[in-house]
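Undergrad: Structure here, sequence nowhere to be found:
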C-alpha cells in the first residue's frame, strides 16, 4: 500500500478520522447502509487511478482519506471500525466481479468528481455506482421479451443512479419501450411521459466518463422513440405528391413503407374523402385508419390510438341499389314538375347561394311523393355521407358564447321579394358564412394551439400572437353585425335602414382591421416558416385542413379572408344603394355607411404604407455601410429612391461619373455610393456606402435643366453650405438621372413636395426652377468626362479581374513549360500532312509548329528560324524582351 504523497505502510488506525460516510440515498429503491457513524477510507484500485490527479484533488476537497491498491483484496474483509469504499476506473473484470459479489461499496471516478463539483455528499449505496447521469430518474420498461437484455439494461440504470419500477405509475419519469403496442405505452402517451428507446440507456452509459453529459441533456433527445417506431405503413386514395410527401415523413419518423398488398403492413392510411366508393378488404391484424391518425401521431410525437381514428366504410342505402324506373315515368307535365322541384332542391342546398328566408316550395302531389319513395331523391344524391345519422349531421351547430341565438324564421311573405330585399338577404348570407370562417380559425387552429398539448406546446406564445393578431376582435365585431342584420331581415320591411347597421359597427371595424391587415404578410410568413421548421405544427395544420369545417383549405387560405372582406362588403353595399331610391330614408345612411367603410380601407392603406415605410427603413439601413444611426427615427419614413451620376464642373460628393443612389425620406436625403457587384465580392459586403446625409431644409432650389442634344436627364441641387465650413457660399451639385425623362420629372416633383413639408411652406412649385445648360456652363464634354471616368474605372476593374485569373507575374516552372510545349506540338502536328516524311522529319516539323506564335509562321514564305522547345523555354523564362532577341 501507499498513500498519495509517498509509498509507506499505513494502518487502519492511522487512516481513522472524523469524516463519516453519508447514509443518504440517491432514491427510494437504494438500500441504506447499516453504518451510521463510522470512519471511511477510499481504496483506489489499479495503476490508472494512481495518476488520476483530478480524482485526487476531488477527494482532498471532500477531506476523504484514500489509499492505493492493485486488487483491493486486502481491504475486502469485514471491519466493524472502518468502511472501505472501492474506487474503480471501469466496472468490469475479475476484480470488479469479486468485489461486487461481496456487496462492497463500489464507486466510479465520475460519481466522485460530480459530487465534488456540486459539494454534495457521496451516496451510501450497496449497488455499484459509476456516475449520476440518471440521478432522480424513475424508469419503467415495456415491450422487451429477452430477459437477459432487460437485466443488462437494469444494471446499467442502477450504475448511473437511476431506479426501476416494474409497474407504470405516476412517479415514473421515463418509459423505455421496445414496442408501441403495450398498455404502458398508451398510458405514457396520455400522461405525456417521455418514451425512450433502449439505445438511450446505452448512449448514456457510453458517456459515463463525461461529467456534464446527463441522460436528460439536449443531445439525448435523439433517442426518443419516434411515432412510427416498428410500424409499416401503406397509403390508399392519396394523390401522387401527397403520398410521396407522407412516405418521406414516415421514414423520418421511424416507420417503413410498403404497398398495401404486402403482408408486412401494420397500418393502412386512408384518405376518407376519396375512397368512400372503394371496398377495403384487409386482414384483421392490419389497422385501417384515417389520414388524421397519421398527422395526429406526428403532432403528439407518439403513436396515436388507432381506435379513435379507425376508418369505416359508409353504409350504402338500399335505395341506391334500385333502378330509378319511375324517375322517367308519368306524364310530361309531372316530369317538368319534378325537374322544377329538383332544381329548387339543388338551389336550397347550396350553402353559398341559399337565402335565409326564401319562400317554401309547393307541396308535391301524391304521385310525385310515391315516385320519390321508389327512386333516388334529390336529397339522397346531395347527402354525401349516406349514413342513418345524416339528419343529425344537417342539424345546426350550437352557438358559441360570442354568438347570439339566431331568431326563428318568420312567416313566408305573401308577395314576391323585391330586389332590395334579395340583395339584403345575400348580404346577410355572406356575413353568416364569413362569421363561420372566423369561428373555424379560432376553434380549429387558435384555441387548440393555446391549450396544453400532448408532448408540450406546439408553438411559442409569441408565434401564436403573431399569426392570429386581432382575429378574435374581428370575430366579435362581425358576430354583432351578423346578429343585427339577422334581426332586421327577420322582421323586414322596405322602410328598415340597413345602412344604419353598418354605420353603427364601422368604428369597431376601424379599430380591429388595420392591425391585422398591416401585419398579414408577417403572419403568413410565420405560418410558412413554422410549417417548414416544426414537424408537429405541420401535422397540426394537416389535421385542421382535413376537418369538414375547413373545406380542405389551409390556414393561410383562411387567414386571407379578413383581408378580402371589407372590399366585398363595399361592393354589396354599393349594389344595395343602387337598388334603393334617393327618396328612401335608408339612401342617406347607405351612402354614409359606404363612406365609413371606405375610410376604414383608406386608414388601413395609410397604416400599411407607414408600416412598409418603417420596414423599408430597416432594410435600407442594413444595406448602407457607415450610415448614421440617427437616420432611423419614429417620425421619419421612406418615400422613394433614384439612381444618378454626377456631372459638370460644380461641387461634387465624389468622383465624377460614379453611380450614386439617393434615398428620399420624409425630411432628409441620404446620398450613397452604389457599389458594383463582382463575382468575387464578399457576400457580407453591403450594397451602398454612405456619402452624405442632407437635410431637405438645406436645399434652396431644385434646378430642372432643359433637354438638349448634349444634355439629357440632368438636374441640379442648390444647397446651403455646411455649418462647420467658414465659407458661406452656396454649393451647386449637378446630376444626370439613370432613366427616362418621365422618371426625372416625377422625382423632382416629389422632392419639391417634401422640401415644402420640411420647411412648412405651401408653394412647393417655387422650389423648382427651370434653367438652360448654358446658364450652368454645361457642355457635352462634361457628360463625356463622366462617361470616360466611368469607362476607366470599369477597365481597371476588368484588368484586376484578369490579373487575378491569370497570374502573369509568376514565373512558369520548367515542367509546366515542357508540358505546354508538348501539348502545343500535339495540337498543331495534325495540320501538317505526314505523308512521305520520316519520323525524324515529322518530329522537327511538329517542333517548328509548336514554337510558332502566329499563323504567319506556317507560311513557307516566312523566313524565320523555327524555335525548338529549348528556345521556347528560354524565351518564356527570360521575358518578352529576350524572346525578341531569340
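TA: Perfect, thanks for sending it. The model shown is predicted, which means the values in this text are computed figures rather than measured ones. Numbers count the residues shown, from 1 in each chain.
Undergrad: can we go C-alpha only for contacts and neighbour counts from here?
TA: OK.
Undergrad: buried set for the helix or strand residue 205 falls within?
TA: Applying DSSP states H and E as the criterion places residue 205 in helix 198-206. Along helix 198-206, the positions that meet the burial threshold by neighbour count (16 or more other CA atoms under 10 Å) are 198, 199, 200, 201, 204, 205.
Undergrad: Next, format those residues as TSV and append distance to residue 291.
TA: Output for the buried residues of helix 198-206, formatted as TSV (distance: CA to CA, whole Å):
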residue	distance to residue 291
198	29
199	30
200	30
201	34
204	36
205	39
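Undergrad: of those, closest to residue 392?
TA: residue 198 (48.5 Å; CA to CA).
Undergrad: got a list of what that closest one touches?
TA: Residues counted as contacts of residue 198 (CA atoms under 8 Å, 6 or more residues apart in numbering) are 153, 176, 177, 178.
Undergrad: Give me the distance between residue 614 and residue 523.
TA: Relative to residue 523, residue 614 is positioned 17 Å away (criterion: CA to CA, to the nearest Å).
Undergrad: Comparing those two, which shows the higher neighbour count?
TA: Ranked by neighbour count (other CA atoms under 10 Å), residue 614 and residue 523 place residue 523 first, with 22 against 19.
Undergrad: In this structure residue 68 contacts residue 44, no?
TA: Yes - in this structure residue 68 lies within contact range of residue 44 using CA atoms under 8 Å: 4.8 Å.
Undergrad: Overlap in contacts, these two.
TA: residue 50.
Undergrad: Between those two, point out the one with more neighbours.
TA: More neighbours sit around residue 44 than around the other of residue 68 and residue 44, counting by other CA under 10 Å; the figures are 27 against 21.
Undergrad: centroid residue for the protein?
TA: Nearest to the geometric centre of the chain sits residue 529, at 1.8 Å (CA atoms, centre = their mean).
Undergrad: could you pull out the strands for the stretch 351-500 of the chain?
TA: Remark: no strands are assigned in the stretch 351-500 of the chain by DSSP state E, counting those that start in this stretch.
Undergrad: One more to weigh against that first structure:
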C-alpha cells in the first residue's frame, strides 16, 4: 500500500512546522515576570485544580469565559480549560496564549515542574517524551486530528523516522518508514493508540508509553492473503493466525488479494493467472511476520527468487528426491557423453568438463538416518568436497574396511551439520534475544531446551576433525578405534544429561509452543529453512538420542572387515566396549532419573504425604493395589495402594469420590482446595527395615492372591501382622512378593532374599477373602455406615468427643473381648484393634466359649485375629 511521506500533501497547513515540530520544540518564549494563572469555566470551581494552581506561587484569577483576559499581554497568562474545543479555546489559541488542561496542571504540580515555556496547548503529559512519525494516512481531517491529539498530550511529531523517533503511527503495513521501524524494532502503533490515550486524558499520571498489545498495528493489518499448496490442517491453522493478526484470508481469484503464501515443498511454479500486484512469498515470510509482530519485507522472501535459484518450472525437490542427486546425475551424463563423442563441452555455455570420477560405494540409501529421512544426506557442496577428498587417494579396489570408514565419516559429518543447525538457527538467535524486549524464551526455558547440547556438539566437532585427517592420510593401519577412544570420556559426560532429560526438553518445547505465539511462529519460520529439511526442532533434537547406537553399528561393521592381525582390531574392540559402557551408563542414569520423576509424581497425588518421602537416594520400584484383610492400617475391606520404593513402602488409601471434600468443621478452605483432585490419602510410611517376613498365603477356594507382612520396628514391643489381597489384575502375586523380598534383603545388606519369604495356609491365619464385603449389599452397608458417621460428626454441636465418651466407646466396643461384663476386665482382655500379636497367638487347642454381653445390641462379626499354632510359627 502506498504510504504518505509528507503531511503537506494531505493536510493544508499554514505553518510548515506542523508537519515536523522540531523547530517549535526548540523555540522558547520570553515569559514576562508577572505571570498569572487564569481558571476558566468549570475549572474555576474545582478545588483540586485550585490547589494545584497554588503550588506555582503566582496569582490565580477566575473567569467564566476569559473575555476580560483575552487582550492581556501575550505569554503573561496561562489559561486552564476543561475542554480543548469551542469558541473560547479557538480564540485563546489564535491570540497565542499558553493553554493547559486540568490534568497537565496537576501533573506539573506533582512533578514540581515550572509552567511550560511554549505556546502549544497541553491537556496532559500522557505522551511526554514521545517522538512520533505518521505514515500511510490518506484522509486529511483524520491526520490533522491525530496530530493535534499528540501535541495536546505533550508529544512531538517528525516528518521522517530517525534515531530520535520513538514510535511510528501507521494506518497500513508496508512502505519505507514501516520497514525502517520494523528493522530497528520501533513500536508500530495504530491510530487507536492515540485515540485511546486521548480518551484517558483526564487520568492523572497516565502514560501512553504503557500501551497494550491491542494498540499496536497488527502485522497483517489490511492485507488479504491466499495460502497455496498447504495441507488442509496447516492452511486452517495459518488462516486462524492470519485473522488474529489483522489479516483476511482469501482465495487466488480475489482481485484484491495482496499476498500469496506458497508452500515451496509442494508447489513447483507460481500460477499464471495471478495479478501482477500480488506479492508471491514463501511461508517463512508469514511466520517471520508473526514472530516480529510486524510485516517483514516481502523482497527477502519472494517465491520467484527461490525458484530461480534452481531450475525454472521444475520441482523444488522433496525429502525423498533431493535436487542435489539430480544435479550430480546430469553432470555425470554430460561428462560421459562428452568423453564418448571425444569432443569438448556440449554447449558453448557449459563449463569445462572435469575428469570422470568413480563414485564411492556408499549409496544415498546408506546415508539415511535412523528415522528414514534424507536430512542426514549431505548437501551438494559437501558431496563434491567429499568426492574431491576421496579422489586424492586411489579409488581402484577400495577395501571393505575403507568403504565402511568413509560411510562413518560421511554420517558423522552430516550429524555435526545437524547439531550446527540447531545451534545456529535456534539456540544462538534465541539467546541473542534475551537482553532485548523482544525475547521469545527466558533463560530458564533456554537452559532446559538447549543446556545439555553444546558439550555433545563440541565433542563431535573434534572427533570429526580427527576422522577427516585420517581420511586424508588413509592406510589400512589407521586406528579408527583409537580415534573414538580419544573422545569416549567426553561422550560419557555429555550424553547422559541430554538423553535422560530429553522428555523434559520435549515437554518444555511443547509447553512454550502452545503458550507463546511468537515462539510458535519462530519455530515455524525456522522449519521452512532448507537446513532443517522441514523437520521441527523436536525432530532435530532426537538425533543425539539415535547417534550412539548408529556409531556402535558402524564400528561393528568396521571391526568385521578388520583383520585380527591389524593393530586397529584390538582398538575397535575397546571402542565397542566403551560405547556400550556409555549406553549402559545412559540407561542406568535414565532409569534413576525416571525413578526420581516418578517419586515427585507420586508425592503430588497423595494427601498428607510426608515431605521426607522425596529423597535423592530413594527410587520408585513398583505399585500394587490391594484390599486390607486385617485391621492394622485403615480398616478391613478398605482399598489401599502400596508404593514400593528402594527403602520404604508408602501405604495410601483410595479416596472416595463422593466425600472427597468432607472434612471436620474446623478444616480450612485452603486445605480443601490444595487436596482437591488428589486420589490417595496417606496412611503409613513403612520402612523396609521393619519387615521381618513376607508371608505367601497358599491359594484356596476362599483365599485368592493373599499375602501378609510381619513387621516390628524399634519402638514396637511385639510383632504386627498386616494381611492383604491383591486387587490389581496386572500384578502377579509371586513376582510382587519376590520383588518385595529382594529389596528388603538389599536394604538389610543380605544376599539371601529367600530368607525373608515364608509360605503358610490361610486357615492358620483364619483368612477368607469371600467373607469381606465385596458384594453390592456389603458395599452399600459399609457406605451407609460411614456416611452416617461423617454426617453425624459434621452436624454435631460437639466438634470433638469428650475423653470420657471416647474411653467408654472404646471399652464397650463389640469387637473387643466380651467375656466379662465389667469394663475394667473387658478392657484388660481386649486385643489391640490395629494389630495382631503373633507372640500371643493361641495354640492348636479350641478356644474357650465366648459369651455375648447381654446389653450389647450390636451385630457380632467373625473374629479377624490370627490364631497361628506353635508349629506354624516355627515354620516362619
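TA: That came through fine. Keep in mind that what you see is a predicted model, and the values were worked out from it rather than measured.
Undergrad: Can you calculate the TM-score here?
TA: Laid over one another, the chains give 0.74 as their TM-score (TM-score structural alignment, normalised by the length of structure 2), with 721 aligned residues with a CA RMSD of 4.2 Å.
Undergrad: circling back to that earlier point, between the buried residues of helix 198-206 of structure 1, which is closest to residue 585 of structure 1?
TA: Lowest distance from residue 585 of structure 1 to the buried residues of helix 198-206 of structure 1 (CA to CA) belongs to residue 200, with 77.3 Å.
Undergrad: so the helix holding residue 205 of structure 1 matches what in structure 2?
TA: Using TM-score structural alignment, helix 198-206 of structure 1 corresponds to residues 191-199 of structure 2.
Undergrad: repeat for stretch 142-153 of structure 1
TA: Following TM-score structural alignment, the aligned partner range for stretch 142-153 of structure 1 in structure 2 is 135-146.
Undergrad: Mean distance between the lengthiest helix in structure 2 and structure 1 after superposition?
TA: Selection of the longest helix in structure 2 by residue count, based on DSSP state H, yields helix 567-603. Following superposition, helix 567-603 of structure 2 is found to deviate from structure 1 by 1.8 Å on average (mean CA distance after the TM-score superposition for structure 1).
Undergrad: residues touching the aligned residue in structure 2 for residue 733 of structure 1, list them.
TA: Mapped onto structure 2 by TM-score structural alignment, residue 733 of structure 1 lines up with residue 722. Taking CA under 8 Å, 6+ apart as the contact definition, residue 722 of structure 2 lies against 628, 629, 630, 631, 632, 633, 708, 709, 710, 835, 836.
Undergrad: May I ask which helix or strand encompasses residue 722 of structure 2?
TA: strand 720-726.
Undergrad: One more: residue 643 of structure 2?
TA: strand 639-645.
Undergrad: what's the matching range in structure 1 for that strand?
TA: Structural correspondence for strand 639-645 of structure 2: residues 659-665 of structure 1, per TM-score structural alignment.
Undergrad: From residue 624 of structure 2, how far off is the closest residue in space to residue 719 of structure 2 that isn't next to it in sequence?
TA: Of all residues not flanking residue 719 of structure 2 in the chain, residue 712 sits nearest, at 4.8 Å (CA to CA, 6 or more residues apart in numbering). According to CA to CA, residue 712 of structure 2 and residue 624 of structure 2 sit 22 Å apart.
Undergrad: Would you check that residue 353 of structure 1 makes contact with residue 347?
TA: Yes - here residue 353 of structure 1 lies in contact with residue 347, judged by CA under 8 Å, at a distance of 7.1 Å.
Undergrad: show me what contacts the aligned partner of residue 184 of structure 1 in structure 2?
TA: Following TM-score structural alignment, the counterpart assigned to residue 184 of structure 1 within structure 2 is residue 177. Shown in contact with residue 177 of structure 2 (CA under 8 Å, 6+ apart): 135, 160, 161, 168.
Undergrad: Double-check that residue 624 of structure 2 belongs to a strand.
TA: Yes - secondary structure assignment (DSSP: H, G, I helix; E, B strand; the rest coil) places residue 624 of structure 2 inside a strand.
Undergrad: That one: what's it in contact with?
TA: Going by CA under 8 Å, 6+ apart, the list of residues near residue 624 of structure 2 reads 641, 642, 643, 726, 728, 731.
Undergrad: now the fourth one: how far from residue 624 of structure 2?
TA: It refers to residue 726 of structure 2. Look at residue 726 of structure 2 and residue 624 of structure 2: by CA to CA, they are 7 Å apart.
Undergrad: looking at this, residue 38 of structure 2 is in a strand?
TA: Yes - with three-state DSSP as the criterion, residue 38 of structure 2 is assigned to a strand.
Undergrad: Now do the contacts for it.
TA: 60, 61, 62, 63, 66, 77, 78, 79, 80.
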